[in-house]
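**Student:** Here is a sequence with its predicted model. Questions after.
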Amino acid sequence: MTTATRAPQRISPVFLAIAGCAAAAGWALWADAPPAAGLWVFLCVVACWVVSLCLHEYAHARGALHGGDASVVEKGYLTLNPLRYSHALLSVVLPVLFVIAGGIGLPGGAVFVERHRIRGRLRHSLVSVAGPLVNAGLAVALGAPFWLGAVDGVPVAFRCALAFLVLLQVTAAVLNLLPVPGLDGYGVLEPWLSEGVRRQVAPFAPFGLLAVFGCLWVPELNGFFWDGVHTLTGALGVPEADVSRGLALFRFWEGEPVLPAVSAP
């Protein structure tokens, strides 16, 4: 592989800067809950969330590359640079705004994959499922301190930020895997549908996500969704109280809760 070929796959300085911000904010929370803990939780969660969005889109692009679409290399999708996405607004800005406004992990707009280059229905499905699997994997990894019982003595602000991040990854995975046109879950199923069904469904794809959030306005469906999400976070050992406090700290402009220095043993 030549240097010219490797260049479009090098990790972008933009991504490294975002990851650095996440690490710095996380260290500030770990070292000692600062007076403005909420601000640091906000910075840590937003930066970590953008990192996860980049990894989600990278997984789609990497799957596409192995499936036969080499165009993702020249498009810069493998650099983890969020500015290279075909829909940066949908992929980064809107998900961040939804986290700020509602504390929910909004699925971003996918990278543009040239599907005609990919051969085989299974490969098409793998390209679609790759992104949500990243979110699921991150939920398990971020939740590891909880389900391993390793959070005793951890600064509470750090612990609550981690709990809130787990919730975001779980909501992103669940929403992305819904078999709704326009979401990754439908992308997994689409290759196995007949051509006639795909043509009939295609016009609804741009409105799939809007339909999902419209359904979440229905109290019964909203309750069902959040019950499922909290069941999954609970299965990872993450207490709902930590998630709630993490959200409260994240929304520091509403007034931060008073927290002890470390979690109870």
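**Tutor:** Looks like it arrived, so ask away.

**Student:** going forward, measure contacts between C-alpha atoms and count neighbours the same way
**Tutor:** Fine.

**Student:** Thr3: neighbour count?
**Tutor:** 7 (other Cα atoms under 10 Å).

**Student:** swap in the one 10 residues further on?
**Tutor:** By other Cα under 10 Å, the residues close to Pro13 number 12.

**Student:** quick one: the residue nearest to it when sequence neighbours are not counted from Tyr58, how far?
**Tutor:** Spatial nearest neighbour of Pro13, excluding adjacent residues (Cα to Cα, 6 or more residues apart in numbering): Asn81 at 7.8 Å. Asn81 is 9 Å from Tyr58, where distance means Cα to Cα, to the nearest Å.

**Student:** Likewise for Trp40?
**Tutor:** Taking Cα to Cα, one finds Trp40 at 27 Å from Tyr58.

**Student:** mind listing what's buried in the top helix by length along the chain?
**Tutor:** Scanning the chain for the helix with the most residues, using DSSP state H, yields helix 37-67. Residues of helix 37-67 classed as buried: 37-65, 67 (neighbour count, 16 or more other Cα atoms under 10 Å).

**Student:** take a look at this one as well, against the first:
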Amino acid sequence: MATAASPRSDRRVSPVFLGIAAVMAVTGWAVWTGFSADLGLAVFLFVTSGWIVSLCLHEYAHARTALHGGDLTIGAKGYLTLNPLKYTHALLSVVLPVVFVVLGGIGLPGGAVFIERHRIQGRWKHSLISAAGPLTNVLFALVCTAPFWLGALDGVPVGFRFALAFLALLQVTAAILNFLPVPGLDGYGVVEPWLSHRVRRQIEPFAPFGLLAVFVFLFIPEVNQAFFGAVDALLRGLGVSDVETFCGQELYRFWQTEDICGQLAAA
């Protein structure tokens, strides 16, 4: 029989995560069928819960890769349960990314799980651990956009299509931002093992401010325009139009005045 400290219990999926996934499934069904009287609210709950699910999978990917890389303490920390409350920085990992989505429609990355790097040998393993999280966002984006690039949109309700487009946009922005080689982000974690000890020591003090710096730079109009131009280009390559992502975000902000996107989705 498994005990509280056994590997089986360490890796059992948390009821918290299952609850979030259930919200995503139920609200996704509500958007698809038009069951909800307020389509915007259903889209908001579907996209937000989907975004939190992707955050949990992002952190799980880091933890699982670290476990196979040699950090056997990962399980005891609860990281393999997909429970967002087990993260070392729950505020940074879940709350702030959701706030960024609500306020700006940007999938900014959050904080990470605590990995005992000294237990892991080999630069490639360290790089792969850092890359595992944003690669999960890439996979999530491919799943969200699959109906678009497979040409399988026949029979897909317009409102659900808009919601998927916006959720895909969040995944693409998260992947791009996470892969930036900025201290404190996963992209820097990918390249850090290949830097000299002297360079790493010089960069280390700036790590806590990396995410803040990215956020500030995104407020510069030229940077913001270039960034979202790249995001839109990638999504168009996956068959998602600018109109679909725009309407998805408009529906997500259900507290705003009803507009043409809501009328299209309800038609």
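**Tutor:** Sure thing, it's come through. Bear in mind that the values here come from a model prediction, so they are computed numbers and not experimental data.

**Student:** Got a TM-score for the pair?
**Tutor:** The TM-score (TM-score structural alignment, normalised by the length of structure 1) is 0.96; 263 aligned residues with a Cα RMSD of 1.4 Å.

**Student:** follow-up on the earlier one: so what does the residue nearest to Pro13 of structure 1 match up with in structure 2?
**Tutor:** When structure 2 is aligned by TM-score structural alignment, Asn81 of structure 1 is paired with Asn83.

**Student:** Quick one: residues contacting that match.
**Tutor:** By Cα atoms under 8 Å, 6 or more residues apart in numbering, Asn83 of structure 2 lies in contact with 13-17, 56.

**Student:** any idea how far the counterpart of Leu55 of structure 2 in structure 1 lies from Val151 of structure 1?
**Tutor:** In structure 1, Leu55 of structure 2 lines up with Leu53, judged by TM-score structural alignment. From Leu53 of structure 1 over to Val151 of structure 1 the distance is 26 Å, taken as Cα to Cα.

**Student:** cool, Cys48 of structure 1 as well?
**Tutor:** In terms of Cα to Cα, Cys48 of structure 1 sits 19 Å off from Val151 of structure 1.

**Student:** what does Asn81 of structure 1 give?
**Tutor:** From Asn81 of structure 1 to Val151 of structure 1 the distance is 32 Å (Cα to Cα).

**Student:** Not counting residues beside it along the chain, what's closest to the alignment partner in structure 2 of Glu240 of structure 1?
**Tutor:** Under the alignment (TM-score structural alignment), Glu240 of structure 1 pairs with Asp242 in structure 2. Ranked by Cα to Cα, 6+ apart and with sequence neighbours excluded, the top spatial neighbour of Asp242 of structure 2 is Asp232, at 6.5 Å.

**Student:** what lines up against that neighbour once you look at structure 1?
**Tutor:** So, by TM-score structural alignment, Asp232 of structure 2 is matched to His230.

**Student:** part of a strand, is its match?
**Tutor:** No: remark: His230 of structure 1 does not belong to a strand; assigned using DSSP: H, G, I helix; E, B strand; the rest coil, it is helix.

**Student:** Is it correct that it is in contact with Glu240?
**Tutor:** Yes: assessed by Cα atoms under 8 Å, His230 of structure 1 is found in contact with Glu240 at 7.2 Å.

**Student:** hang on, isn't Ala157 of structure 1 packed against Ala31?
**Tutor:** No: using Cα under 8 Å, Ala157 of structure 1 makes no contact with Ala31, being 10.5 Å away.

**Student:** okay, the two: which has more neighbours?
**Tutor:** Ala157 (30 against 12).

**Student:** Translate that one into the numbering of structure 2.
**Tutor:** Under TM-score structural alignment, Ala157 of structure 1 pairs with Gly159 in structure 2.

**Student:** which SS state does that match fall under?
**Tutor:** Quick answer, by three-state DSSP: Gly159 of structure 2 is helix.

**Student:** list the contacts for it?
**Tutor:** 31-32, 39, 43, 248, 262, 264-266.

**Student:** Those, buried ones only, as a ChimeraX selection?
**Tutor:** Buried subset of the contacts of Gly159 of structure 2, written as a ChimeraX selection, criterion 16+ other Cα under 10 Å:
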select :31,32,39,43,248,262,265
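
**Student:** What about the contacts of Gly159 of structure 2, which are in strands?
**Tutor:** Among these, no member falls in strands (DSSP state E).

**Student:** of the contacts of Gly159 of structure 2, closest to Leu128 of structure 2?
**Tutor:** Comparing the contacts of Gly159 of structure 2 against Leu128 of structure 2 with Cα to Cα places Gly248 closest, at 32.9 Å.

**Student:** ok now do that closest one, which residues does it touch?
**Tutor:** Contact analysis of Gly248 of structure 2 by Cα under 8 Å, 6+ apart lists 159, 161-166.

**Student:** same thing with Leu175 of structure 1?
**Tutor:** So Leu175 of structure 1 contacts 106-107, 183 (Cα under 8 Å, 6+ apart).
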